[in-house]
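Peer 1: Just to be clear, the model below is a prediction. Sequence and coordinates:
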Amino acid sequence: MKKITDPATIKRNLMIASLFVTAFEMLKSSVEDKIKGLLCEITGFDDEKGTVKTKVTPTYRAAILDRDIPEITNKKSDFQVFYASCLWFQDSGAITEEEVKDLQAIRKHRNLITHNPVRLLVDDAVDVNLELLRKAHHMLNKIDKWWIL
């Protein structure tokens, strides 16, 4: 019960959770956007959103959007794009099969944090997994460096 009654513990847990979610979003963006930039046609820039506008190409559609992933039943989900992008990096030799599993564990843990924040604050059995946070940082660095080299 200390988790919910101690202000310092609450503050610490919220800060670490924020770091984890931010790390995942940066990793997700790196994984998905680099492939999109490579395989899609750039059509302009959205000044309002600060993003590059792209047009889906047949290559991107085949490699990412239409990739057959038996574990995924909803082919239109964000998870499809993230998982297919992770597999693209594996196919390209940038990451291993074990690292793809780590990326899925990181995503699953991010979902636990963002969709069940009350559990994080009150359940003594639920904490931010610092090892997965470390792996997220490692994977972000690895993918970004691979892209450059």
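Peer 2: Thanks, I have it.
Peer 1: only C-alpha atoms for contact and neighbour calcs from this point on.
Peer 2: Will do.
Peer 1: Can you identify each of the helices in this protein by residue range?
Peer 2: Ranges of helices in the chain, per DSSP state H, are 2-5, 7-39, 58-60, 78-91, 97-115, 117-122, 130-148.
Peer 1: what sits against R107?
Peer 2: By C-alpha atoms under 8 Å, 6 or more residues apart in numbering, the residues touching R107 are F24.
Peer 1: winner for burial among the helices of the chain?
Peer 2: helix 78-91 (a mean of 19; mean count of other C-alpha atoms under 10 Å).
Peer 1: One more to weigh against that first structure:
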Amino acid sequence: MDKQQQAAIDGWMKFLNPDSLRANLIACSMYLAAWEILKNSVIEHLKGFYVMGFDEKGDKISPEYKTRVLDRHKSPFRSSLLWFQEMGALSQADLDLADELRGHRNDIGHKLPQFLSAGYEVDVNLFIKLFELVAKIDRWWLINYELDIGDIDENEIESGNMLFIRLMLSVVAGDEEATKIHDELQKQWTEKTSGAPGA
């Protein structure tokens, strides 16, 4: 049996194994969702900053959003990254990382069958770097535009986006952290909605 035949057999075994198929589907969907959170974090902070109100068509955006942000690049995502870079929030290495993260997202989106049946795997290290980039952006934004922080350590700041991706990473990694966080949040929510002591 040559290497090509062995690879084909291995691919079918990977695909037909329910546990393997489930794990790969979860990892792929989690990475795609995390990428959308990163995009939202990069674009929506800035776009929201330029909202002047709303009408029947939705948010009214200041013309300055186009001249100060969107005119930097044809892609709103890239334009926003360039704005963050100019403000000193991101480095060129961060922008290069964003390109790498987008490339992996495109691979998953366009080659999903190979991720489910062939030798392709979601890169957990890139998933972690995606989390770190979201953390860097969200913390910078919160410190500079939303919160009166004082002497708090910025590493203690955790946005909703960060919590969401951290949970997804835990699921992909297969550890018990996701279950612990879920149970704690469920407990807090139950106490608040039931009026139980400690709410």
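Peer 2: Right, received. Where do you want to start? Being a predicted model, the structure only gives us computed values, none of them experimental.
Peer 1: Can I get the helices of the first structure in CSV including distance to D46 of the first structure?
Peer 2: CSV is the format used below for the helices of the first structure (distance: least, C-alpha to C-alpha, whole Å):
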stretch, distance to D46 of the first structure
helix 2-5, 43
helix 7-39, 15
helix 58-60, 21
helix 78-91, 21
helix 97-115, 28
helix 117-122, 33
helix 130-148, 24
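Peer 1: quick one: which of these is nearest I69 of the first structure?
Peer 2: helix 78-91 (7.6 Å; C-alpha to C-alpha).
Peer 1: Now the residue positioned nearest the centre of the second structure: closest residue in space that isn't a chain neighbour?
Peer 2: By C-alpha atoms, centre = their mean, the second structure has its centre lying nearest to A34, at 2.9 Å. Once flanking residues are discounted, A34 of the second structure sits nearest to I165: 6.0 Å by C-alpha to C-alpha, 6 or more residues apart in numbering.
Peer 1: thought that neighbour was touching L133?
Peer 2: No - using C-alpha atoms under 8 Å, I165 of the second structure is not in contact with L133; the gap is 11.1 Å.
Peer 1: buried ones in stretch 117-124 of the second structure?
Peer 2: Neighbour-count burial for stretch 117-124 of the second structure, counted by 16 or more other C-alpha atoms under 10 Å, picks out 117-118, 120, 122.
Peer 1: about what we covered before: tell me the residue in the first structure aligned with the residue nearest to the centre of the second structure.
Peer 2: Per TM-score structural alignment, the equivalent position to A34 of the second structure in the first structure is A23.
Peer 1: Kindly report the same for D94 of the second structure.
Peer 2: Per TM-score structural alignment, D94 of the second structure is aligned with E99.
Peer 1: Can you tell me, leaving aside adjacent residues, what's nearest to its match?
Peer 2: M139 (7.9 Å).
Peer 1: picking up where we left off before, how about the buried residues of stretch 117-124 of the second structure in JSON lines, adding distance to R139 of the second structure?
Peer 2: As requested, those are exported to JSON lines (distance: C-alpha to C-alpha, whole Å):
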{"residue": "S117", "distance to R139 of the second structure": "38"}
{"residue": "A118", "distance to R139 of the second structure": "38"}
{"residue": "Y120", "distance to R139 of the second structure": "33"}
{"residue": "V122", "distance to R139 of the second structure": "26"}
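Peer 1: ok, so of the residues you listed, who is nearest F54 of the second structure?
Peer 2: Proximity of those to F54 of the second structure was ranked by C-alpha to C-alpha; the top entry is V122 with 40.2 Å.
Peer 1: In contact with that closest one, which residues?
Peer 2: For V122 of the second structure, the contact set (C-alpha under 8 Å, 6+ apart) comprises 24, 27-28, 31, 108, 115.
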